[in-house]
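Student: My questions concern the predicted model and sequence given below.
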Amino acid sequence: MAAIIGDNIISPMGFTTEENFQAVRLGKTALRHFDSADGIPFPFTTSLFTKEQIDGLKEENLTRFESLAYHSIMSAITSHPEIISERTVLVLSSTKGNVGVLQDTENDKNIINLGEAARKISDKIGLSQSPIVVSNACISGVSAIILATRLIDADKTDNVIVCGVDEQSPFIISGFESLKALSESECRPFDIERLGLNLGEAAATLVLSKHPQKGCWQIIGGAIRNDGFHISSPSPKGEGAYQSLCKTIEGTSFDDIAVVNAHGTATMYNDQMESKAISRAGLSEVPANALKGYFGHTMGAAGVLETILTMHSVEDGIIFGTRNFEELGVSGKVNITSSLQQTNRSSFIKMISGFGGGNASILVSLKDKGGLETRNTQFEISHRVVLTQDSLVIDGVSAKLEFSGDKLLTALYKERIGDYPKFYKMDSLSKLGFIASEILLQAEKENDFENTPSRGIAFFNSHASLNTDIAYLETIKDKGNYFPSPSLFVYTLPNIVTGELAIRHHLLGETAFYILPNKDWNRITDIIECMFCDEQIDSVIGGWVEYINSTSFEANIFIANKTN
């Protein structure tokens, strides 16, 4: 199992883990109220870096987003220079990366390519392995930690640098406002008076290694599960979060769990859902807290940042209080901490949920659980579909087509599916992944994966949801015609395509979206093999799903079945 040998947090409250830890311990917050800001014509509360902090972090030839990640990583590995080797890989966790500069880069869209950003950061650090970006909405950080653990357990690498990072911009803030998810005042996780979330920006890094050191923390278990319910609303019963928790704590004594660090966004639906999941999992008596009142929702950084802070607090014998929590406002039985508490326990759970129906959790422990047990997993491909702007090949057989481009996707829907009108509301990336997957499952004919965690979904590309990003930008760039589109904004998260499939077929297994610098089938194979480290996963719909524009797209996907 993977051991944590280094960490760092860079946030508006400090540039080291210690500075952030002490700030939270003293009850400080980075949240600030703004009556308006450049490009944002409404009041909001968020956690933002000052201009002086931004200038101090700026790295030559890197964007602000990339500079944040670079400095956090370099601080985390300061005591471990040996980590820079050919057996180390960077796993970046981010929801929107460089999207804040999209409006200023009309002639160079490649600058917001997350895979390219990860490559630049990885090269500057001095790593030779190609990096991986986890872009799985709000659960990206915990998803990245789980992936890192599996890569080490499966002996794909010796060390993994996990960096969660996101910055705020009018693009993101306007999008959450369009969903009516923001609170104008400071957020109040799990409280009866909660009104919504606050956003934040940060970078947080964990260094994981197959070589544990004495007294270091270890990732004991973890799981990712989909609700199969809705792309932007959680299951009322917290089904995915509950299933993830059950898998994570399997065989664990609750007596040693100090705290459940919840996602705790302070939205009505998220906190209610989490309370039901925690209660159903038998964790009602375990103290639970949420840290969004200190940093806001830092998106791709949240899972990593909150894991680090919880790790250091439990090691210091304390559990942080949930800032602004006064009276319980959820129906699930949960033990929310409102102030600093003492603990002598040495394990904790980090849980998180997000758009696309994703839920993830990990169990982290300071107790020595022994050395690495290598997990070797393999799969065989049973069916494959390749769909491009002008071709369709099913298990090696070309189909006759009358249309090309976007008209081809619509024609294939009408001809081969026709019973799922939500197709017409999807963005182009989701339409492409949906059509290719439907044809793939028709080739399979029979399966028994509905309402079980046995089938996962893992899609990859290089450009995330760039086509939809550009479309959403058009709804906010004209101040005289400012009308952010909530339906477009949700689809600017590339993992939504996996959520659409989970909903359509009631798939409750792991769903994930990865961004790579280029189409790397060896890397894709490694990651899908690692998904089978979760023994409940027997089959994966996986492969490449890339939509550039109506004249350039490709889905090359397959069904992978575990063979051992």
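Tutor: It's in.
Student: hey, let's count contacts and neighbours off CA atoms from now on
Tutor: Noted.
Student: Not counting sequence-adjacent ones, nearest residue to Thr452?
Tutor: Distances taken as Cα to Cα, 6 or more residues apart in numbering put Leu508 closest to Thr452, at 5.4 Å, once the chain neighbours are dropped.
Student: I'd guessed that neighbour sits against Gly499; true?
Tutor: No - counting by Cα atoms under 8 Å, Gly499 is not a contact partner of Leu508; they are 10.0 Å apart.
Student: which residues are common contacts for these two?
Tutor: Common neighbours of Leu508 and Gly499 are listed as Asn226, Gly228 (criterion: Cα atoms under 8 Å, 6 or more residues apart in numbering).
Student: Presented hereafter is structure B, for comparison with structure A:
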Amino acid sequence: AIDGGSASDDANHISGPSRTGDGLYFAMRDAMSEAGVGPADVDMLQMHGTATAYNDEMESKAAGLAGLSDVPAQSLKPYFGHTMGASGIIETILAAEELKRGIFLGVKGFEELGVPVPLNVSAENRLITNPHHCLKTASGFGGTNAAVLLSFGTPAPASAKKTSSALNPVRRVQISQGQVNVDETSAFVSSQTDFHTFSREAFKSREEANMKFYKMDDLCKLGYLASAWLLDGIEYGEEECGIVMSGKYGCLDTDIRHQQIIDSEGDSSASPAVFVYTLPNVVAAEISIRHHIKGENIWFWSEDKTMSDIKKYASILAASRDLKYCIAAHIDFINGDYFAIFELLENTDR
């Protein structure tokens, strides 16, 4: 059973992990907290483990912060490689099977640790007697981190936390057809409605110096602009704001562009600058980086522009993570058509 879970963001860099490990640590900590277990209760630790210097360094630091340095740890990628977007679900299934059988696979090819904070890693398979809990982690582009607490045999204790919080709408931003509306007031109108003209003019009107804006894909530019107006003058701690996003198309527009490059020029011509945006959660990551948000964030596929379901989820999230604010957003970009609606919700039960 999955008894706890959490997702966070490093708010650091679009493709490079945090140098401190705090983002992943927040997800690990909250997953254990939601399940009602502590570090001493965790029998297995299955990590993202890409065998790259910065990722492995970050993960070792996160495990240390979480008090899990002595727990048997592994990465399964040496067996079948990095399955990209499928890696989280594939490795979680295998973690559940390991937990069920009490067999913890060794890390194939492991010889010695190369990380600053020690981890309990072995190349040999290990038998673990009556294991009950495994913490599985994953990390990805945009500094996104996730952790789930798996339990077998002995369920985790029920959480005593509130199940939902009352949320009060503070501000609403809508973008479409070359216009930005904040609540019921027009905040910006572009000279043209096409997205490239609109996005350039809207960004320049903000008078920001972040030239990385021009490297983003169109979905991220749209989210970046909406969040800029949404969070004007709003104050919060880095863990006090969460993001719950939805959309009908996700990153499909960028996926199509990425595939077109491969089809016309071959695999070797695939652009890393495009590939990094072929995950819809990256729009939340760009928002997190810009506004220093390390709280919970998640993406849902949905056509519902009223955001009724994700607002319910935001209410649950605000209670379980004691958030001060939660951003609920629906965002779509496909073939030049664009629409975004962002609402800032305040936790009035806090």
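Tutor: Arrived safely. Note that the structure is a prediction, hence the values are computed from the model and not measured.
Student: Superposed, what's their TM-score?
Tutor: TM-score for the superposed chains, counting by TM-score structural alignment, normalised by the length of structure 2: 0.90, backed by 342 aligned residues with a Cα RMSD of 2.3 Å.
Student: any idea how far the residue nearest to Thr452 of structure 1 is from Val260 of structure 1?
Tutor: Leu508 of structure 1 is 22 Å from Val260 of structure 1, where distance means Cα to Cα, to the nearest Å.
Student: Identify the residue of structure 2 aligned to Cys246 of structure 1.
Tutor: Taking TM-score structural alignment, Cys246 of structure 1 has Arg29 as its aligned residue in structure 2.
Student: any idea which helix or strand carries that match?
Tutor: Following DSSP states H and E, one finds Arg29 of structure 2 within helix 22-35.
Student: what packs against that helix?
Tutor: Secondary-structure packing of helix 22-35 of structure 2 (3 or more Cα pairs under 8 Å, 6 or more residues apart in numbering; DSSP states H and E): strand 2-9, helix 53-65, strand 133-140, strand 144-151.
Student: quick revisit: next, the residue nearest to Thr452 of structure 1: secondary structure please.
Tutor: Under the three-state scheme (DSSP: H, G, I helix; E, B strand; the rest coil), Leu508 of structure 1 adopts coil.
Student: how about it, what's its match in structure 2?
Tutor: Taking TM-score structural alignment, Leu508 of structure 1 has Lys294 as its aligned residue in structure 2.
Student: can you tell me how far that match sits from Thr348 of structure 2?
Tutor: Following Cα to Cα, the distance that separates Lys294 of structure 2 from Thr348 of structure 2 is 21 Å.
Student: neighbour-wise, which of those two wins?
Tutor: Lys294 (30 against 14; other Cα atoms under 10 Å).
Student: contacting residues for the more buried one?
Tutor: Lys294 of structure 2 makes contact with Ser8, Asp9, Asp10, Ala11, Gly23, Glu238, Glu239, Cys241, Gly242, Ser288 under the criterion Cα under 8 Å, 6+ apart.
Student: Distance check, it against Cys326 of structure 2.
Tutor: Look at Lys294 of structure 2 and Cys326 of structure 2: by Cα to Cα, they are 12 Å apart.
Student: Are there residues contacting both of the two? Which ones?
Tutor: In contact with both Lys294 of structure 2 and Cys326: Cys241, Gly242, using Cα under 8 Å, 6+ apart.
Student: Now the spatially most central residue of structure 2. Nearest residue, chain neighbours left out?
Tutor: Closest residue to the average C-alpha location of structure 2: Thr144 at 3.4 Å, with Cα atoms, centre = their mean. On the basis of Cα to Cα, 6+ apart, the spatially nearest residue to Thr144 of structure 2 that is not a chain neighbour turns out to be Asp9, at 4.6 Å.
Student: which one in structure 1 is aligned with that neighbour?
Tutor: Looks like Asp9 of structure 2 aligns to Asn226 there (TM-score structural alignment).
Student: pretty sure Met245 of structure 2 contacts Glu296?
Tutor: No - at 11.2 Å, Met245 of structure 2 does not count as touching Glu296 under the criterion of Cα under 8 Å.
Student: for structure 1, which helix is longest?
Tutor: With DSSP state H applied, the helix covering the greatest number of residues in structure 1 is identified as helix 428-444.
Student: Please work out which residues outside it touch it.
Tutor: Residues from elsewhere that reach helix 428-444 of structure 1 (Cα under 8 Å, 6+ apart): 382-387, 394, 406, 409, 412-413, 416-417, 423, 465, 467-468, 494, 496-497, 500-501, 541, 545-547, 554-555, 557-559.
Student: same thing but at 7 Å, please
Tutor: Contacts with helix 428-444 of structure 1, where a contact means Cα atoms under 7 Å, 6 or more residues apart in numbering, come from 383-385, 387, 409, 413, 423, 465, 497, 501, 545-547, 555.
Student: do the same with stretch 258-265 of structure 2
Tutor: Surrounding stretch 258-265 of structure 2, the residues in contact under the criterion Cα under 7 Å, 6+ apart are Ser269, Ala270, Val274, Phe275.
Student: For my notes, confirm the third one occurs in a helix.
Tutor: Okay, so that is Val274 of structure 2. Yes - the secondary structure assignment for Val274 of structure 2 places it in a helix, going by three-state DSSP.
Student: what residue of structure 1 takes the place of it?
Tutor: The equivalent of Val274 of structure 2 in structure 1 is Leu488 (alignment by TM-score structural alignment).
Student: Who's the closest spatial neighbour of its match, skipping the chain neighbours?
Tutor: Taking Cα to Cα, 6+ apart, and ignoring the residues beside it in sequence, Leu488 of structure 1 has Tyr472 as its nearest neighbour in space, at 5.8 Å.
Student: How is the one you found assigned, secondary-structure-wise?
Tutor: Reducing the assignment at Tyr472 of structure 1 to three states with three-state DSSP gives helix.
Student: Now do the equivalent of it over in structure 2 against His196 of structure 2, distance only.
Tutor: Mapped onto structure 2 by TM-score structural alignment, Tyr472 of structure 1 lines up with His258. When Cα to Cα is the yardstick, His258 of structure 2 and His196 of structure 2 sit 18 Å from each other.
Student: Restricted to strands, list the contacts of helix 428-444 of structure 1.
Tutor: Secondary structure of the contacts of helix 428-444 of structure 1 is defined by DSSP state E; positions in strands are His383, Arg384, Val385, Leu387, Val545, Glu546, Tyr547, Ala555.
Student: tell me which of the residues you listed is nearest to Arg119 of structure 1?
Tutor: When these are ranked by distance to Arg119 of structure 1 (Cα to Cα), Glu546 comes first, at 18.5 Å.
Student: Map that closest one across to structure 2 for me.
Tutor: Counting by TM-score structural alignment, Glu546 of structure 1 lines up with Asp332 in structure 2.
Student: correct me, but that match touches Ser246?
Tutor: No - with contact defined as Cα atoms under 7 Å, Asp332 of structure 2 does not reach Ser246; the gap is 8.5 Å.
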